[in-house]
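Novice: okay, sequence plus prediction incoming.
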Amino acid sequence: MKSPKSVAKLEELGRVRLSPSFFMRDFLYSEIANLHGLSNIPDDPDLAIAAGTRLCEELLEPLSATFGRIAIRSAYRSPTVNAFGNERGYACASNEANYASHIWDRRDEAGRMGATACIVIPWFADRYERDRDWRPMAWWVHDHLPYSRMEFYPTRAAFNLSWREEPERRIDSYVAPRGCLTKPGMENHTGDHSECYDGFPSLGH
């Protein structure tokens, strides 16, 4: 598929079904693009679709089946939108750092395909408002799903959730306790963490 140059072709791209619950259109909204009149359309739709399909099938669908509705806060960014956001200080990393992350239609420097979405899980957001602890969701995902990276933020317990070929399996947070929760080589990386998310539903229920 070529990058859309007409409304009809953009509608066609938006209708691509990435998984039972998600369509490509769900991931193309951008406040930066809307406010500044920029195009948030993939240059390589086929790569974006392939990466987004893995993100949806392997991570978002199991989360939706387990916790209910998933709200997409930020997902695909075109290189133009991401570079603009980085230059303006809109909390966007550099394009190079976001290849195979928010920029779905570029492989990273190692040649790996990947995709990231910043999501809110309402079921967990309500819980987070009571105790302000983001770690139960982090450990639940770590124990159940083939994620590559997670990064947690303070508003409604939103977090970046990444799928990537050859996953890194690293969790970081901008919420206290800030920093790296786990990564390969840390003592807490392996084993069962179920005591950290007591009361959570089992996968797919």
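Specialist: Thanks, I have it.
Novice: going by C-alpha atoms from here, please, whenever you check contacts or count neighbours.
Specialist: Fine.
Novice: now do the strands in the chain.
Specialist: Assigned by DSSP state E, the chain shows strands spanning 71-74, 114-120, 149-152, 159-164, 170-173, 179-182.
Novice: mind checking how far residue 138 is from residue 5?
Specialist: The gap separating residue 138 from residue 5 is 40 Å, by C-alpha to C-alpha, to the nearest Å.
Novice: residues in contact with the residue nearest to the spatial centre of the chain?
Specialist: Centroid-nearest residue in the chain: residue 117, 2.2 Å away (criterion: C-alpha atoms, centre = their mean). Contacts for residue 117 (C-alpha atoms under 8 Å, 6 or more residues apart in numbering) come out as 27, 72-76, 102, 160-162.
Novice: before we move on, the earlier item: residue 138 and residue 5: which is more packed in?
Specialist: residue 138 (21 against 9; other C-alpha atoms under 10 Å).
Novice: re the thing from before, want to throw the strands of the chain into TSV with distance to residue 95?
Specialist: Output for the strands of the chain, formatted as TSV (distance: least, C-alpha to C-alpha, whole Å):
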stretch	distance to residue 95
strand 71-74	15
strand 114-120	13
strand 149-152	17
strand 159-164	16
strand 170-173	20
strand 179-182	22
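Novice: and stretch 159-178, which residues are buried?
Specialist: By 16 or more other C-alpha atoms under 10 Å, the buried positions in stretch 159-178 come out as 159-165, 168-173, 175.
Novice: share the number of residues neighbouring the residue lying closest to residue 140 once chain neighbours are set aside, please.
Specialist: The shortest distance from residue 140 to any non-neighbouring residue, by C-alpha to C-alpha, 6 or more residues apart in numbering, is to residue 197 (6.4 Å). Look at residue 197: counted by other C-alpha under 10 Å, it has 14 neighbours.
Novice: give me the contacts around stretch 185-196.
Specialist: By C-alpha under 8 Å, 6+ apart, stretch 185-196 touches 135-136, 139-140, 143, 182-183.
Novice: next up, a structure to set beside the first:
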Amino acid sequence: MTIKKVSSIAKLEDLGRTQLSKSFFMRDFLYSEIANWYIPNFPDHPDIAIRTGTELCQQLLEPLQEKFGRITIRSAYRAPSVNQLGNEKGHNCATNEKNFASHIWDYPNAKGYGAMACIVIPSFLELYERDQSNWQQLAYWIHNNLNYSHLQFFPKLCAFNIGWHEQPVREIYSYIQPKGFLLRGEMVNKEFEKFYPDLI
């Protein structure tokens, strides 16, 4: 189905029913507390959002769900107007320019198109609660097994942004200790398996 523009409730319903992968539909990614409170959240360019979201789901979210069981989506697609409002009101949204090709799926950044979701893996929480540094196990596992572009980890529930991009930069940043970049531009490395013994 081709959806050029969301111009009615029926079109929005059609967009929501669009299947992006085996387990995920576009509707799963349109929920937003900011949008619920202020303004609607749907893409200016649905066809692009569907294309980039499909890559995100098929290349990253489905393999994560196959490995770890059900994943929970915390935040995903943001319309430019929703993201801008979230930025202006201090709701933890970066500027639109920084979110193009990440949370704003239907606008490219300087390197091309991409899509991002913030997710939680419930089955991982017990390991994380035992030792918060275990976020690194998950980060290294993703690095060695998935074609991601960006990972960004947060302390609450070990939620993390995971992004697909046409030109992946493969960098991992954390707000959990130890804070900062874990990897930047590294290739897959079998030696990294020693960092995720609980996940093999």
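Specialist: Okay, I see it. Everything quoted here is computed from the prediction, not taken from an experiment.
Novice: and the closest residue in space to the residue nearest to the centre of structure 1 that isn't next to it in sequence, what is it in contact with?
Specialist: Sequence neighbours aside, residue 75 is the residue nearest to residue 117 of structure 1 in space, at 4.1 Å (criterion: C-alpha to C-alpha, 6+ apart). Listed by C-alpha under 8 Å, 6+ apart, the contact set of residue 75 of structure 1 reads 27-29, 102, 116-118.
Novice: state the pair within the residues you listed that is farthest apart.
Specialist: 29 and 116 (13.7 Å; C-alpha to C-alpha).
Novice: more neighbours: those two, which one.
Specialist: Counted by other C-alpha under 10 Å, residue 29 of structure 1 and residue 116 do not tie: residue 116 has more neighbours, with 31 against 17.
Novice: for that one, which non-adjacent residue is spatially closest?
Specialist: Here the residue nearest residue 116 of structure 1, using C-alpha to C-alpha, 6+ apart, is residue 162, at 4.2 Å.
Novice: let me see the contact set for that neighbour.
Specialist: Neighbour list for residue 162 of structure 1: 55, 101, 114-117, 147-150 [criterion: C-alpha under 8 Å, 6+ apart].
Novice: how far away is the spatially closest residue to residue 104 of structure 2 that is not a sequence neighbour from residue 98 of structure 2?
Specialist: Among residues not flanking residue 104 of structure 2 along the chain, residue 78 sits closest, at 5.2 Å (C-alpha to C-alpha, 6+ apart). From residue 78 of structure 2 across to residue 98 of structure 2, the span is 12 Å (C-alpha to C-alpha).
Novice: now do residue 16 of structure 2
Specialist: The gap separating residue 16 of structure 2 from residue 98 of structure 2 is 25 Å, by C-alpha to C-alpha.
Novice: what about residue 31 of structure 1, neighbour count?
Specialist: 12.
Novice: what does the one 5 residues further on give?
Specialist: Residues contacting residue 36 of structure 1 under the criterion other C-alpha under 10 Å number 10.
Novice: again with residue 6 of structure 2
Specialist: Residue 6 of structure 2: 17 surrounding residues under other C-alpha under 10 Å.
Novice: over to residue 141 of structure 2?
Specialist: Neighbours of residue 141 of structure 2 under the rule other C-alpha under 10 Å: 19.
Novice: check the one 3 residues further on too.
Specialist: Residues contacting residue 144 of structure 2 under the criterion other C-alpha under 10 Å number 17.
Novice: ok, which stretches of structure 2 are helices?
Specialist: Taking DSSP state H as the test, the helices found in structure 2 are 9-16, 33-37, 46-56, 62-68, 80-88, 96-99, 125-130, 135-145.
Novice: could you dump the ones you listed into CSV and include distance to residue 111 of structure 2?
Specialist: What follows is those, written out as CSV (distance: least, C-alpha to C-alpha, whole Å):
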stretch, distance to residue 111 of structure 2
helix 9-16, 26
helix 33-37, 28
helix 46-56, 14
helix 62-68, 25
helix 80-88, 18
helix 96-99, 12
helix 125-130, 34
helix 135-145, 21
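Novice: any idea which of those helices is most buried?
Specialist: Between those, helix 46-56 has the highest mean count of neighbours, a mean of 22, where neighbours are mean count of other C-alpha atoms under 10 Å.
Novice: what about it, how far off from structure 1?
Specialist: Compared with structure 1 after the fit, helix 46-56 of structure 2 shows a mean deviation of 0.3 Å (mean C-alpha distance after the TM-score superposition for structure 1).
Novice: just checking, residue 101 of structure 2 touches residue 112?
Specialist: Yes: with contact defined as C-alpha atoms under 8 Å, residue 101 of structure 2 reaches residue 112; the gap is 7.1 Å.
Novice: name the residues contacting each of these two.
Specialist: residue 165.
Novice: who's more crowded, the two?
Specialist: Between residue 101 of structure 2 and residue 112, counting by other C-alpha under 10 Å, residue 101 is the more crowded of the two (26 against 13).
Novice: and that one, what does it touch?
Specialist: 107-109, 112-116, 165.
Novice: that's all I had, so thanks and see you.
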